[in-house]
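Engineer: with the sequence up front, the predicted model follows.
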Amino acid sequence: MRKKVVFMGAKEIGSRCLRALLKAVKADAVEIVGVLTRPTKLDQGLSVGELCDEYDLPRLESLKEYLALSNVDIVISVQHDQILKKPHLEKPTDVAINLHMAPLPEYRGCNQFTFAILDEANRFGTTIHVMEKSIDAGDILFERRFQIPDDCWVEELYDRTVQESADLFAETLPDLLQGDYTRTSQEELVAERGTNYHYRDEIEEVKQIELSWDAERIQRHIRATDMPGFESPYTIISGQKVHFER
């Protein structure tokens, strides 16, 4: 029986995951009953919205419209920008999952690529987990890890994670649809892996560089925060921002 799926997503990774879901539609394993998306700075190629237009997928304008749907088996969130509350999470009969482009429970929240570089982590990853009321804290269903290259820049780590995330989603989608997975509690992993939660506005603090820092720290903060399309790292001289440019 075809699973009725709602897809909530954006950015390049959202588009790539929706394409994988469309292959499942073609194989008659899925019916996409709604898509909720918004344009972002990190859209690449055909956005999620443009894919909806091309494949005549039903667009949802709000979470209220999502709740009004008659039948939903699975909700898939990929870089969706709204926090889902209890009624949203309880709507699907099977599961509501999120693809979080970072290893869990180590990097919950936002700007995980930046903080991995600042932490001088040597490994990173991507995770598909069950959504619950606490953000990025639900049981892990699927994950993969990979090495961070030496002197990695944030754009490089982001691009690698997009690729790894798209591969993970495509490879595990059949198991997700069939319910063929084991749930691993993140709380069981905290002692071994550690955990941190980073907020969206923290990026502004780590972009500001002090010239009194040693050269390695300055260079690391530049590598961690210089993302095309966003304000570049800077220092303050005579009360004015002076940006570092590559």
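Structural biologist: Yep, that arrived.

Engineer: only C-alpha atoms from now on, for both contacts and neighbour counts.
Structural biologist: Noted.

Engineer: what about residue 96, neighbour count?
Structural biologist: Residues contacting residue 96 under the criterion other C-alpha atoms under 10 Å number 23.

Engineer: pasting the second one now:
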Amino acid sequence: MKIILAGTPEFSVRSFEEVINHFDVVGIITQPDRPKGRGQKVIETPVKQLAKRYGIKTFQPEKISEIYEELKDMDFDILLTCAYGQYIPQRILDLPKIAALNIHGSLLPKYRGAAPIHYSILNGDEETGITLMYMVKEMDAGDMIFKASTPIEEGYTTGLMFGILSMIAADHITEWLNNIEKGLFNRYPQAKEEVSFSPKITKEECEITSEKTIFESQRMIKAFNPFPGAFIMRDGKKFKILNYSNNQEGIEFKVKDGSIYITELQAPGKKALPYKEFLKGSEF
């Protein structure tokens, strides 16, 4: 079975490598390389680095529609996306012989959109998972094929859940694609009454203020770690909050119904530090 992959971040790499090792991957599409960090050095996407390791033809269009003619001339059965980061027009979704499929980081129909893992932690969910689904014009609205779930333990951050879910996707994707090739699967429409959304998190949503509750503040710290990063403002400066304690150990920050206790934080332009080290010589 010939497959074209489309993805960009580290989250895609494990499952894509499984696909490369078990199927005929004839091309990989990823976002253009972008400048990052203070030095604005151009960094290759993790998926491009994967493609180079295996010598697979790579496409990096600003808009995927730019490579429509090239894709149309290619012979492939499946287009498989995972955290690609671009809207894919219907005429490209129609190209594969079998299907255009997406690996989504939630148990659909819950949390369609760009930030499903963030929202599962922000809302205090007890479980999340991976859904393999058909791609349609409407974002994340296609029929579901397979799911795999996992608990969200107390203290789990978005960063940790990204790693867990990427491993779950990698553990299942070969079996799922084999079943699709053999026709051993069903399609399950998403129940409209159960649909919820997880739009991209804005920086403004990450501020912990005195109007937040303890629970809200703690969930924000976990949900926005490591990115975009929950923060508090102090003397006009933004301090990123990475961890907290439940036992009144740490820097106290008063909120609506009590206090949270910050155990790890990061000053502007500095590295993250445990609170005791942070307070040495600090006027915080």
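Structural biologist: Perfect, thanks for sending it. Worth saying up front: this structure is predicted, and the values here are computed from it rather than measured.

Engineer: show me where the stretch 101-250 of the second structure has its helices.
Structural biologist: Remark: helices assigned in the stretch 101-250 of the second structure by DSSP state H, counting those that start in this stretch are 116-122, 158-182, 214-223.

Engineer: show me what the first one is packed against.
Structural biologist: Translated: helix 116-122 of the second structure. On a contact count with 3 or more C-alpha pairs under 8 Å, 6 or more residues apart in numbering; DSSP states H and E, helix 116-122 of the second structure meets strand 127-134, helix 158-182, helix 214-223.

Engineer: what comes into contact with the last one?
Structural biologist: I take that to be helix 214-223 of the second structure. Helix 214-223 of the second structure has contacts (C-alpha atoms under 8 Å, 6 or more residues apart in numbering) with 117-119, 121-124, 155-158, 206, 208, 229-230, 241-244, 255-260.

Engineer: give the aligned range of it in the first structure.
Structural biologist: The alignment of helix 214-223 of the second structure onto the first structure (TM-score structural alignment) spans residues 215-224.

Engineer: how far apart are that stretch and its match in the second structure?
Structural biologist: Stretch 215-224 of the first structure: mean distance to aligned residues in the second structure after superposition is 1.7 Å, counting by mean C-alpha distance after the TM-score superposition for the first structure.

Engineer: list the buried residues of that stretch.
Structural biologist: By neighbour count on 16 or more other C-alpha atoms under 10 Å, the buried set for stretch 215-224 of the first structure is 218, 220-224.

Engineer: cool, stretch 76-95 of the second structure as well?
Structural biologist: Buried positions in stretch 76-95 of the second structure, judged by neighbour count with 16+ other C-alpha under 10 Å: 76-84, 88, 92-93, 95.

Engineer: can I get the residues you listed in CSV including distance to residue 164 of the second structure and secondary structure?
Structural biologist: As requested, the buried residues of stretch 76-95 of the second structure are exported to CSV (distance: C-alpha to C-alpha, whole Å; DSSP: H, G, I helix; E, B strand; the rest coil):
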residue, distance to residue 164 of the second structure, secondary structure
76, 30, coil
77, 28, coil
78, 25, strand
79, 24, strand
80, 20, strand
81, 18, strand
82, 15, strand
83, 15, coil
84, 19, coil
88, 27, coil
92, 30, helix
93, 28, helix
95, 32, coil
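
Engineer: what's around the closest residue to residue 231 of the second structure other than its chain neighbours, how many residues?
Structural biologist: Among residues not flanking residue 231 of the second structure along the chain, residue 240 sits closest, at 4.2 Å (C-alpha to C-alpha, 6 or more residues apart in numbering). Using other C-alpha under 10 Å, the number of residues around residue 240 of the second structure comes to 26.

Engineer: aligned partner of residue 240 of the second structure in the first structure?
Structural biologist: Residue 240 of the second structure maps onto residue 243 in the first structure, by TM-score structural alignment.

Engineer: do residue 183 of the second structure as well
Structural biologist: The alignment partner of residue 183 of the second structure in the first structure, by TM-score structural alignment, is residue 179.

Engineer: ditto for residue 79 of the second structure
Structural biologist: Using TM-score structural alignment to pair residues, one finds that residue 79 of the second structure aligns to residue 75 in the first structure.

Engineer: alignment lookup: residue 24 of the first structure to the second structure.
Structural biologist: Using TM-score structural alignment, the equivalent of residue 24 of the first structure in the second structure is residue 22.

Engineer: look up how far residue 64 of the second structure lies from the residue nearest to that match when sequence neighbours are not counted.
Structural biologist: Residue nearest to residue 22 of the second structure in three dimensions, not counting chain neighbours: residue 174, with 7.0 Å by C-alpha to C-alpha, 6+ apart. Computed as C-alpha to C-alpha, to the nearest Å, the residue 174 of the second structure to residue 64 of the second structure distance reads 26 Å.

Engineer: I'd say residue 236 of the first structure and residue 242 touch.
Structural biologist: Yes - Residue 236 of the first structure lies in contact with residue 242 (C-alpha atoms under 8 Å); the separation is 6.1 Å.

Engineer: which neighbours do these two share?
Structural biologist: By C-alpha under 8 Å, 6+ apart, no residue touches both residue 236 of the first structure and residue 242.

Engineer: in terms of helices and strands, where is residue 17 of the first structure?
Structural biologist: Assessed by DSSP states H and E, residue 17 of the first structure sits inside helix 11-26.

Engineer: list the buried residues for that helix?
Structural biologist: Buried residues in helix 11-26 of the first structure (16+ other C-alpha under 10 Å): 11-22, 24.

Engineer: which residues are contacting it?
Structural biologist: Helix 11-26 of the first structure has contacts (C-alpha under 8 Å, 6+ apart) with 7, 9, 30-32, 39-48, 51, 78-79, 162, 165-166, 169-170, 173.

Engineer: narrow those to those that are buried.
Structural biologist: Buried subset of the contacts of helix 11-26 of the first structure (neighbour count, 16+ other C-alpha under 10 Å): 7, 9, 30-32, 43, 47-48, 51, 78-79, 162, 165-166, 169-170, 173.

Engineer: what sits against the spatially closest residue to residue 260 of the second structure that is not a sequence neighbour?
Structural biologist: Excluding its sequence neighbours, the residue lying closest to residue 260 of the second structure (C-alpha to C-alpha, 6+ apart) is residue 253, at 5.4 Å. Contacts of residue 253 of the second structure were listed using C-alpha under 8 Å, 6+ apart, and they are 259-262.
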